[in-house]
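> Provided below for reference: sequence and predicted model.
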Amino acid sequence: MFLKHKIFGKLFNIFTKSKINDNLVSFIIDSNESFSGNLEYIKKEFENRGNFQFHFYYKDKLSLSSLKKLATSKYVFLNDNFFPLAFMDFNKETLVVQLWHAPGAFKKFGGSVENASMLKLISDKTDYLIITSTYNESFYSEAFQIDKSKIKPLGLPRADYYFEKHDIDRLRNDFNEKYGINPDKKIILYTPTFRENKEYNNVFNYLDLNEFNNKLSDEYVLVLRLHPKIKKFYSDDIAVNGDYIDCSDYKNEQELLLLSDILITDYSSIMIEFGLLNKPIIFFAYDLDNYLSNERGFYLDYKKDLPGPVVHTTEELIDVICEGIDTSKLKSFTENQFNQIDGEASARVVDFVLKEGGKNG
């Protein structure tokens, strides 16, 4: 596997002696533009600052002309892993910034759970890693195998979305019309994550939809957003008589969070982002013992540190919703995960890059 990354690096390095374009900003991205939110917000912020040029390098397409633009960029941003970076020798005038797509620290990842040699090579070629809080610096240092001096807790650029002006009434009306939802009902968003143990991936083997709807459907509608890896564990015949609304392919995940009144999740980091909205979160962990024993683990104590109640059965889930969801830990939890909660993360990142982050500044 490393061979193709090394070949890519050698091709890239052909162009690194070319003159740097001080106004060129490059973004490394998948063709399907997954995890593109941070990059879009950084691009918008650069557009507000002056006459910059932008280049998107699609990492699953090999183009020599695109490689040359990447090699001659003053600023390079990425939002996910890009293994060829380990073998790419950027010009000393280029600044390489990893924004990472997830906020805070919840599930362990990277060097916290696997061999870290490749990650160390990548981090050696990365100038800065942007995270959301000082509290999580040690976790990210371990996960990325990166020196803490390169970590900057400036925020999650795409989280600026929640501080923009949105016409919630119009968005909700459009949502109601699209899915045939009663406007008087509150939305419960359920976002189960992927399990390595296939036995636990069909959540409807553990969530009793009939019981859930019998008790709650007068007041709530259940909206499901599946992790892409677990769609194959579901069949279309599950959804009958309006049991739930499948929004797995809904384009704007952040809009779903904005519209939802309650979040049900299990081991997904989406709960950290939802915490910015100061709305209730429930953790439906029907397979917790197995997950703790056999999956990758957490940076926190799952049973004690979460910002909402942990339930294990449909009955417990219904009871928590009916009796009222404890949100007493939500504020302090969110403040641990974000140094600043103000909608200015994109501005902080670009300020840092332009004014403080230059290697030669």
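Yes, it's here. Numbering: from 1, shown residues only.
> from here on, contacts and neighbour counts on C-alpha atoms
Fine.
> show me what the helix or strand where D174 lies is packed against.
Following DSSP states H and E, one finds D174 within helix 168-179. Packing contacts for helix 168-179, counted by 3 or more Cα pairs under 8 Å, 6 or more residues apart in numbering; DSSP states H and E, involve helix 253-259.
> could you pull out the buried residues of stretch 286-305?
Y286, D287, L288, Y291, E295, G297, Y302 (16 or more other Cα atoms under 10 Å).
> and here's the other structure:
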Amino acid sequence: MIEEGIHKKSVVEGLKNHHEKLEMFIRIDDDMPLTDREFYLFMRERVSKQELFLPLVHQEENLFKLVLSEASLPLALEQGQTYNLYVTDYLSANKEEDEDELEDSAYDSDSEEEEDEVKEADNSEVEEKTPYYKRRLKMEIEKPELTFLENKDAMLYVIPYRTDKGNASFKIKRELKVVKFHHIELNKECTLSLSGYAGVLSAEHPYQIKEVKLLLKKNGEEPIEHRFPVNTTHIKDEVAKYRDDHQAPQLYEFSAEVPLQELIYSLNKRFVYRFYLEFVCDVNGVEEILTTASLVLGDRSNKLKGLVQIHKRNDVPIRYEVYRKKKRQTLGIRINDYTMKTRAKYYVKSKWKKFKKQIGKIKKVRNRLVTRTFQTTFKLASKLSVKKKTVVFESFNGKQFSCNPRAIYEYMKENHPEYTLIWSVKKGHERPFKEKDIYYINRLSLKWIVAMARAEYWVVNSRLPLWVPKPDHTTYLQTWHGTPLKRLAMDMDEVHMPGTNTKKYKKNFTKEASNWDYLISPNAYSTEIFTRAFQFEKTMIESGYPRNDFLHNQNNEETMRALKQKMNLPLDKKLILYAPTWRDDQFYKKGQYKFDLDLDLHELRASIGDEYIIILRMHYLVAENFDLGPYEGFAYDFSHYEDIRDLYMISDLLITDYSSVFFDYANLKRPMLFYVPDIETYRDKLRGFYFDFEQEAPGPLVKETASVIDWVRETEQPTFALPASFAPFYEKFCYLESGESSKRVVEVVFSEK
């Protein structure tokens, strides 16, 4: 008889916050004796890959203990970090990324975009032939979130949780909306029953949950919302099992029933509803509603199959299906008629979808081959002799002759003729370079690859493609393109951009930032944020932005008049510049964002059109082409104008929202207004701000066009003065900018070799 071997495994069997320390009891199974062996908890941060080994203390047989406090962690804890946990007996763990390094969890599946599917863990995993032990730590605790540790100074929680594969991880968060499902059932009467536990953990705000609602939402051009009551019971009786500090975390057992036949449906097309929870909270006497991201199942072992009912409505069979997206596990409800015609349509559609999926796989293979070919060619070209004193410039992915790269280029052209200066230009955006007789190479062409690979310097203001390997002989100056108001990179809680998700975005960003040798900062405020958000560890040049030299050196009537004549704008009217930013969650596809023009141009023209004109300058990622025909002579679209600095110079007033343009425009000391009808959504959901924007903005914040008109009239008054907030704002953000930032940068980067 062959004796069956012991399956290697490590499991969290006990977890408690005891005297503000986290006690973990871990069971280790191995086919080798455990005596006289030292085991460690190995923590690896998913994005930065920083690591930590903590020794486990043997208790009895195969049970080990670890006591963890926030203060005992030598790692720099930062908002948004996620640590995967392993058990090992080897202090130099394999550096290669594990299969589940980027696994989804119930708290990470915020995006509707589906990433490449993470391979399912094989329950019968093959044991590695190695003398060392290393296993992903499993979590068998029902409500691990209740044991969180708190850093009161940083207002951060270290929150243990169970991933959708059943593994143990720590998430570092200021605030976490918790939703875990125990049971999902659809009965014959077409009533959906849900139960689990949910709540809000916040280190920043003392939320007290008063009510919970289940929101079913159909997105799209005509959104539909249904809300259903949720029964809740506070889990205070269970808290003592998880912590002994007398805290009462805002977590509740919940249950809800949804009669699916009450949902609006259509006989013309399928309706898809997503699940959300709304927490109605009291915060120091003020009511606030917190809405979760689209709910995910959070358990890959639950395939959620068979939740389908067909019921007749007005003699038409209607099909209701509760399902989860295969990759992201987002929960949804599909409703459509179930007539033979519709069934045939969806049958053909499913076959076509499978065919397109196969084509997509072929395209992915093709794109991968093309990328590898480009990368290989780049690496080979980088082995050629270095083109000394050759600088390649690029602005906004090759779309513009603008920003900090332009300012540095113009300074070097005038003061350092010994350098060869080349521009990287995306095909279709060559016009300003041809007009100015500037030498350029089309981006991603073979000539571009060779030039980039051999250049001694790169000067770029946004990210390069990830496949571009930086040669050792190349100095990469990243100028960036704005003072941060919105949270950036590692500081973002959730990423709502198309074609990516939170983990992937942060990983790719830090990978690109690791290539930068120099990074320009406009002020001390930005230096602190860039260092943390980009995880930048090389040379920061705190110089002010080179692009703003123009605003100081050319601020005169002659320049403004010449620019207006060049743009064919009237000389006898005042000019308002409207320059909003883009919204992460409003897009057509990756790299092309929507923008709804809420500012009422008709009302503006009727009120101030005799004395003013307005120039629209959309963000370079916005794909809209606005029809300004009805506003001819009043509104002009300069979104594709080569450089916004000229538009700053000729503008008497600036209207913006959350765009960083106001940091630059402040150098002119002219009036600014912030038109922010969606400030709550932008502040609380999409990005969040680094400072109290509503209190410190160097101009008023308004939500209606009528208020914009009132402000414009106010600026005309002889007694008008910039608001009291302007002077401290200028001192904090613009103090380094005096017309010599380009010189400062060039002296640092190009004089050190």
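Done, it's in. It should be emphasised that the depicted structure is a prediction, and the values quoted were computed from it without experimental measurement.
> before we move on, back to that, contacts for the helix holding D174 of the first structure, please.
Residues outside helix 168-179 of the first structure that contact it (Cα atoms under 8 Å, 6 or more residues apart in numbering) are I181, N182, P183, I245, L258, L259.
> rewinding a little: next, format the buried residues of stretch 286-305 of the first structure as CSV and append secondary structure and distance to Q145 of the first structure.
Converted to CSV, these look like this (DSSP: H, G, I helix; E, B strand; the rest coil; distance: Cα to Cα, whole Å):
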residue, secondary structure, distance to Q145 of the first structure
Y286, coil, 33
D287, coil, 31
L288, helix, 28
Y291, helix, 25
E295, coil, 21
G297, coil, 18
Y302, coil, 24
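> what residues of stretch 81-97 of the first structure count as buried?
Buried, per 16+ other Cα under 10 Å, within stretch 81-97 of the first structure: 81-91, 93-97.
> repeat for stretch 548-560 of the second structure
Quick answer for stretch 548-560 of the second structure (16+ other Cα under 10 Å): N548, D549, F550, L551, M560.
> same check, this time on stretch 636-645 of the second structure
Result for stretch 636-645 of the second structure [16+ other Cα under 10 Å]: buried residues Y636, D637, F638, S639, E642, D643, I644, R645.
> check the separation of the first and last residues in it.
16 Å (Cα to Cα, to the nearest Å).
> what lines up against N523 of the second structure once you look at the first structure?
Matched across to the first structure, N523 of the second structure falls on S133, judged by TM-score structural alignment.
> list the contacts for that match?
Here S133 of the first structure is in contact with G104, P153, L154, G155, N336, Q337, F338, N339, Q340 (Cα under 8 Å, 6+ apart).
> out of the contacts of helix 168-179 of the first structure, which two sit at the greatest distance?
Using Cα to Cα, the pair of those lying farthest apart is N182 and L258, separated by 17.6 Å.
> more neighbours, those two?
Higher neighbour count among N182 of the first structure and L258: L258, with 17 against 14, using other Cα atoms under 10 Å.
> show me what the more buried one lines up with in the second structure.
In the second structure, the residue matched to L258 of the first structure (TM-score structural alignment) is M649.
> just give the nearest non-adjacent residue to that match, would you?
M560 (6.3 Å; Cα to Cα, 6 or more residues apart in numbering).
> tell me where the stretch 51-200 of the first structure has strands.
53-58, 73-78, 95-98, 128-131, 151-153, 186-191 (DSSP state E, counting those that start in this stretch).
> could I get these in CSV, plus columns for distance to I14 of the first structure?
CSV is the format used below for the strands of the stretch 51-200 of the first structure (distance: least, Cα to Cα, whole Å):
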stretch, distance to I14 of the first structure
strand 53-58, 17
strand 73-78, 14
strand 95-98, 18
strand 128-131, 24
strand 151-153, 29
strand 186-191, 45
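> who's in contact with the residue nearest the centre of the first structure?
Most central in the first structure under Cα atoms, centre = their mean is A102, positioned 3.1 Å from the mean C-alpha point. Shown in contact with A102 of the first structure (Cα under 8 Å, 6+ apart): L156, S269, I270.
> for the first one, give me its contacts.
Meaning L156 of the first structure. Shown in contact with L156 of the first structure (Cα under 8 Å, 6+ apart): N38, L99, H101, A102, P103, I130, I131, T132, A345, S346.
> and the fourth one, how far is that from N213 of the first structure?
So that's A102 of the first structure. Distance from A102 of the first structure to N213 of the first structure, by Cα to Cα: 32 Å.
> my read is Q695 of the second structure is in a strand, agree?
No - counting by DSSP: H, G, I helix; E, B strand; the rest coil, Q695 of the second structure is not found in a strand; it is helix.
> separation between it and F729 of the second structure?
From Q695 of the second structure to F729 of the second structure the distance is 11 Å (Cα to Cα).
> also K399 of the second structure?
Distance from K399 of the second structure to F729 of the second structure, by Cα to Cα: 31 Å.
> neighbour count for those two, which is higher?
K399 (19 against 16).
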